[in-house]
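K.L.:
sequence unknown, structure follows:
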């Protein structure tokens, strides 16, 4: 999975999406990741990181169905392994989903509030400030 994460990093900087960087291959890899089941807690955490680390590609390629599945999968993983450190990031992903794909400002605002709440709960003021900056960028452009 870490190699797939590296591949996605390379894909993000690709000049064109052909050959090894084709969108078909991207879609296949995302399907494989999202269909993973019965993983150990350690591997589940890695999967969650890979999914959340690469949401920018989902947004860039306008893959609404993948975005929704990432949100569901990430929430399932966090709940099953009781790891809520990345919960603010998932809430950020949710608000981007609502803004970009659903055009639902109120739902996005609720996800933003949840992101700030979870950042406060884990005591991460740096993350809280970054979330506020990102919200400002997303809602003023």
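P.N.:
Arrived safely. The structure displayed is predicted, hence computed values, not measured ones.
K.L.:
please make it C-alpha for all contacts and neighbour counts, starting now.
P.N.:
Noted.
K.L.:
starting at the chain centroid, how far to stretch 58-77?
P.N.:
Centre-to-centre, stretch 58-77 and its host chain are 7 Å apart (CA atoms, centre = their mean, to the nearest Å).
K.L.:
buried residues in it?
P.N.:
Neighbour-count burial for stretch 58-77, counted by 16 or more other CA atoms under 10 Å, picks out 58, 59, 66, 67, 69, 70, 71, 73, 74, 75, 77.
K.L.:
residues contacting it, please?
P.N.:
Residues outside stretch 58-77 that contact it (CA atoms under 8 Å, 6 or more residues apart in numbering) are 30, 34, 44-45, 48, 51-52, 55, 90, 93-94, 97, 100-101.
K.L.:
sorry, back to before: mind putting the buried residues of stretch 58-77 into JSON lines with distance to residue 83?
P.N.:
Formatted as JSON lines, the buried residues of stretch 58-77 follow (distance: CA to CA, whole Å):
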{"residue": "58", "distance to residue 83": "23"}
{"residue": "59", "distance to residue 83": "25"}
{"residue": "66", "distance to residue 83": "22"}
{"residue": "67", "distance to residue 83": "20"}
{"residue": "69", "distance to residue 83": "19"}
{"residue": "70", "distance to residue 83": "16"}
{"residue": "71", "distance to residue 83": "15"}
{"residue": "73", "distance to residue 83": "13"}
{"residue": "74", "distance to residue 83": "10"}
{"residue": "75", "distance to residue 83": "10"}
{"residue": "77", "distance to residue 83": "8"}
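K.L.:
one more to weigh against that first structure:
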């Protein structure tokens, strides 16, 4: 593994210099690859993902396979574990939290050290999201955002890593008592507008992350009283649900619909229909913790 990294690092550095390119020139606006990341790749300290290798090959005007002759696929078990972490929600259920912790444990014990840097970042962000959600200590996530926030500002489209960083940012904003002083506050409109754009290139598991990120944005815009944006996000969430044919979050969509009709439309009858739909679906998928939270939320909203 170390020898493969060194060979790849030597190739990248050699071809970059042959092209007469500085690191800054190769990285362009750093939206795909930062100078820091390139330095780590050329030093043999980071195993790049296929996306990064593709970018390097294009910038160096090279055949992809001449740059990555020894590229190996990620282990199937790791991919399965990652998929479960990306898709599932714990709803503060102790059993689900335990299962999530076991998945992290297996990844760290068996796979983490050999993962490409971007995959390690995915695991780091997912771990941090879990920690911040459980502890509500926003300081736990600030170090990751400090490293990548500037890069996010330059993006026109978002990768999986970007979506996870945005998810972490929104979670921190939700738990921040002084949201208007949060570094993400100025970025929020720009980020959400890009999330609302229909990107047909996202894979299904990336759609799950986009969905969960939009739910967080939805909560923030309810808090801010921006019901125009609330409606846009709800419509996008319905679109994603129909696209993926994954209805596990339908009860949450119904919950936000009832809140929308109560708070903005002042239509208690319509709101109650969405409440009953949310309860029915939570019962159908046997999510007891979600069912309990929905009932509590409804009682609080109709006071």
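P.N.:
Arrived safely. It should be emphasised that the depicted structure is a prediction, and the values quoted were computed from it without experimental measurement.
K.L.:
ok, the buried residues of stretch 58-77 of structure 1 vs residue 109 of structure 1, which is closest?
P.N.:
Distance to residue 109 of structure 1, by CA to CA, is smallest for residue 71 among the buried residues of stretch 58-77 of structure 1, at 16.3 Å.
K.L.:
what about the closest one, distance to residue 14 of structure 1?
P.N.:
25 Å (CA to CA, to the nearest Å).
K.L.:
same deal with residue 80 of structure 1?
P.N.:
35 Å.
K.L.:
what is the neighbour count of residue 46 of structure 1?
P.N.:
Using other CA atoms under 10 Å, residue 46 of structure 1 is surrounded by 15 other residues.
K.L.:
how about it, what does it touch?
P.N.:
By CA under 8 Å, 6+ apart, the neighbours of residue 46 of structure 1 are 1, 2.
K.L.:
counterpart of it in structure 2?
P.N.:
For residue 46 of structure 1, the aligned position in structure 2 is occupied by residue 209, per TM-score structural alignment.
K.L.:
secondary structure element holding that match?
P.N.:
helix 204-224 (DSSP states H and E).
K.L.:
any idea how far residue 71 of structure 1 is from residue 120 of structure 1?
P.N.:
Residue 120 of structure 1 is 21 Å from residue 71 of structure 1, by CA to CA.
K.L.:
now swap in residue 97 of structure 1 and tell me
P.N.:
For residue 97 of structure 1, the distance to residue 71 of structure 1 equals 9 Å [CA to CA].
K.L.:
same question, residue 136 of structure 1
P.N.:
With distances taken as CA to CA, residue 136 of structure 1 is found 22 Å from residue 71 of structure 1.
K.L.:
pull the contacting residues for the spatially most central residue of structure 1.
P.N.:
Among the residues of structure 1, the one closest to the centroid is residue 52, at 3.2 Å (CA atoms, centre = their mean). If you count contacts by CA under 8 Å, 6+ apart, residue 52 of structure 1 has them with 70, 74, 89, 90, 93.
K.L.:
and the alignment partner in structure 2 of the second one, how far is that from residue 76 of structure 2?
P.N.:
Looking back up the chat, that one is residue 74 of structure 1. Aligning on TM-score structural alignment places residue 74 of structure 1 opposite residue 237 in structure 2. The gap separating residue 237 of structure 2 from residue 76 of structure 2 is 29 Å, by CA to CA.
K.L.:
could you tell me where the helix or strand containing residue 107 of structure 2 falls in structure 1?
P.N.:
Taking DSSP H and E as the criterion, residue 107 of structure 2 maps to helix 94-110. Alignment of helix 94-110 of structure 2 against structure 1: no match, by TM-score structural alignment.
K.L.:
just after that helix, pick out the following helix or strand.
P.N.:
Next element after helix 94-110 of structure 2 (DSSP H and E): helix 117-135.
K.L.:
give me the mean deviation of the helix holding residue 209 of structure 2 from structure 1.
P.N.:
Taking mean CA distance after the TM-score superposition for structure 1, the mean distance separating helix 204-224 of structure 2 from the aligned residues in structure 1 is 1.2 Å.
K.L.:
helix or strand right after that helix?
P.N.:
helix 227-244.
K.L.:
what's the angle between that following helix and helix 204-224?
P.N.:
Following axes from the mean of the first three to the mean of the last three CA atoms, to 10 degrees, one obtains 160 degrees for the angle between helix 227-244 of structure 2 and helix 204-224.
K.L.:
now the next helix or strand after helix 227-244 of structure 2 on structure 1. Mean distance?
P.N.:
Sequence order places helix 250-263 as the next helix or strand after helix 227-244 of structure 2, per DSSP H and E. For helix 250-263 of structure 2, the mean distance to aligned residues of structure 1 following superposition is 0.8 Å (mean CA distance after the TM-score superposition for structure 1).
K.L.:
in structure 1, point out the residues matching helix 250-263 of structure 2.
P.N.:
Under the alignment (TM-score structural alignment), helix 250-263 of structure 2 falls on residues 87-100 in structure 1.
K.L.:
now do that stretch: distance to the chain's middle.
P.N.:
That offset, for stretch 87-100 of structure 1, works out to 7 Å (CA atoms, centre = their mean).
K.L.:
now what about it, what contacts it?
P.N.:
Contact with stretch 87-100 of structure 1 is made by 52, 55, 59, 64, 67-68, 71, 74-75, 78, 104-105, 107-112, 114-119, 131, 138, as judged by CA under 8 Å, 6+ apart.
K.L.:
give me the angle between the helix holding residue 107 of structure 2 and helix 117-135.
P.N.:
150 degrees.
K.L.:
what packs against helix 94-110 of structure 2?
P.N.:
Using 3 or more CA pairs under 8 Å, 6 or more residues apart in numbering; DSSP states H and E, the elements in contact with helix 94-110 of structure 2 are helix 76-87.
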